[in-house]
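Predicted model, plus sequence, below.
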Amino acid sequence: MIDFDTTDPKLLRVTITGDVSREEVKDFYAKFKPEIDERHRTGVLVDITGFKDITPGAMLEDVIEEFGLLGDMSKMPRVAMITGNRTWAGMVRYLNPIIPKMETRVFMPSEIRDAEDWARDLPEPKERKPGLSVIDTDHPDVLAFELDGYMDDDDMDIIVRPFRDRIDKGGQFNALARLKHFAGFDPEILFDRALLGMKWDAIRALHRYAIVTDHQWVRPFAGMARLVSKVDVKIFPMAEEQAAWEWVKQPIPTAA
């Protein structure tokens, strides 16, 4: 069962109990979406203390509906989740850094008042600056960029252009990415043909790819990259950035 309470002008309450069916999910989003459209910004509180199970069809429906809400994340800058389940709490903490424009925190059932206060206390909107920027290098075979914030689809050309120019010159090259803060991304990026084409060609042109970051959630993605390509991917902590530069500036073997 999904209960949806809209009586608080600063907070939307969602309480999930028992088993959840696909029809219940569809009915919930039919009410939730219009409410989000009407509100400029709002906090959200999701209480799953009494949640038991969800059918496969309901889970698929929820994923589809949530993907459709990616463009409205900025309207829900804070989401408080109430649960005593450690597995759910761990999943939320892991995924929180990669959810765009929205911060999610987990609270215990005994902390519901703190959760309400936190979700209502919305931060002031910040003036957006490009999350991506190119780092100048003194090496012809090294391209570098920095991610610090939210990646907008309009920002993609900042890195697509120099990478495309270097790929078109032929031969292999190295790259370095400095990841300071990741605040999510515009879902349109997933369908950016110029970016997708550049990534596909870069897989064959890249020799070494250094990622400088202290974010641990990056490691599984780097591991997957090693499995599906021949690019030598290596992660360096921020304190060892100099070692990362020295690594990518080493001469590329002719055999590569």
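On my side now, so go ahead.

CA atoms for contacts and neighbours, from now on please.
Will do.

Can you list the residue ranges for strands in the stretch 1-150 of the chain?
Counting by DSSP state E, counting those that start in this stretch, the segments of the stretch 1-150 of the chain that form strands are 2-8, 11-20, 43-54, 78-82, 103-107, 132-135, 142-151.

dropping in the other structure now:
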Amino acid sequence: MLKHVSAPDHGTPPNASIRFIQTNKDNVLAFEIDGVMSSEEMPGVIKKMEDFLAGQNKVRLLNRIKHFGGFDPSILMQSGLFSMKLSAMEKVERYAIVGAPSWMRKIVDTMNPLFPDIDMRTFTVAMEENAWAWLEAESAE
């Protein structure tokens, strides 16, 4: 198996809420959210996602949520965010969200039918191993 090695996050603030997780598959990107997403960290996150998506036809994502404290609204105005999201919508086939609060699970359940080419599923923290199995990947950490 190929090991997807994350490049160092140069310029990422030390208190960044988004941390990338190494996986054992080149077409699987995993990340963890822990805190409030800031506008300072988003250029690095957008670049990492764009680089990952550029080299793939179909991808799978795992989002582990330790604590979602919200986000700085100025993130919505960041250059490249919407084009990266559109590119992701064309390539993501499976998206596992681990540890989502109940309100987020309801949003995912509501939105899932709107994106028939993307299978989004939520998993409890205790079921993270099932999320990795569903993505047919493993954490390489």
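Structure received. Quick caveat: nothing in here was measured; it's all calculated off a predicted structure.

ok so, going back, please identify which of the strands of the stretch 1-150 of structure 1 is closest to Pro237 of structure 1.
Taking C-alpha to C-alpha, strand 142-151 is the member of these nearest to Pro237 of structure 1, at 14.2 Å.

What are the buried residues along the closest one?
142-151 (16 or more other C-alpha atoms under 10 Å).

Between all of these, which two are separated the most?
Val142 and Tyr150 (24.2 Å).

Determine the three-state secondary structure at the most centrally placed residue in structure 2.
For structure 2, the residue nearest the mean C-alpha position is Asn63 (4.4 Å; C-alpha atoms, centre = their mean). Secondary structure state of Asn63 of structure 2, per DSSP: H, G, I helix; E, B strand; the rest coil, is strand.

Give the equivalent position in structure 1 for it.
Alignment note (TM-score structural alignment): Asn63 of structure 2 maps to Ala177 of structure 1.

Hmm, Ala210 and its match touching each other?
Yes: if you go by C-alpha atoms under 8 Å, Ala177 of structure 1 and Ala210 touch, sitting 6.2 Å apart.

Please work out which of the strands of the stretch 1-150 of structure 1 is packed deepest.
strand 78-82 (a mean of 25; mean count of other C-alpha atoms under 10 Å).

which residues of structure 2 does that strand align to?
By TM-score structural alignment, strand 78-82 of structure 1 lines up with nothing in structure 2.

Mind giving me the packing neighbours of that strand?
Counting by 3 or more C-alpha pairs under 8 Å, 6 or more residues apart in numbering; DSSP states H and E, the packing neighbours recorded for strand 78-82 of structure 1 are strand 43-54, strand 103-107, helix 112-120.

Out of those, which gets nearest to Ala205 of structure 1?
That would be strand 103-107 among those, by C-alpha to C-alpha, at 36.5 Å.

Off-centre distance for that closest one?
15 Å (C-alpha atoms, centre = their mean, to the nearest Å).

same deal with stretch 69-79 of structure 2?
On C-alpha atoms, centre = their mean, the centre of stretch 69-79 of structure 2 falls 16 Å from that of its chain.

in it, what's buried?
Ile75.

same question, stretch 78-95 of structure 2
In stretch 78-95 of structure 2, counting by 16+ other C-alpha under 10 Å, buried: 81, 84, 88, 91-95.

what range in structure 1 does that stretch sit on?
So stretch 78-95 of structure 2 sits over residues 192-209 in structure 1, by TM-score structural alignment.

hmm, who's touching that stretch?
153, 156, 160, 163-164, 167, 170-177, 189-190, 229-234, 248, 252, 256 (C-alpha atoms under 8 Å, 6 or more residues apart in numbering).

quick one: Gly70 of structure 2 is in a strand?
Yes: assessed with three-state DSSP, Gly70 of structure 2 lies in a strand.

Where in structure 2 does stretch 47-62 of structure 1 align, residue-wise?
Using TM-score structural alignment, stretch 47-62 of structure 1 pairs with nothing in structure 2.

For structure 2, which segments count as helices?
42-54, 81-91, 102-111, 128-135 (DSSP state H).

picking up where we left off before, pull out the buried members of the contacts of stretch 192-209 of structure 1.
153, 156, 160, 163-164, 167, 172-177, 189, 231, 233-234, 248.
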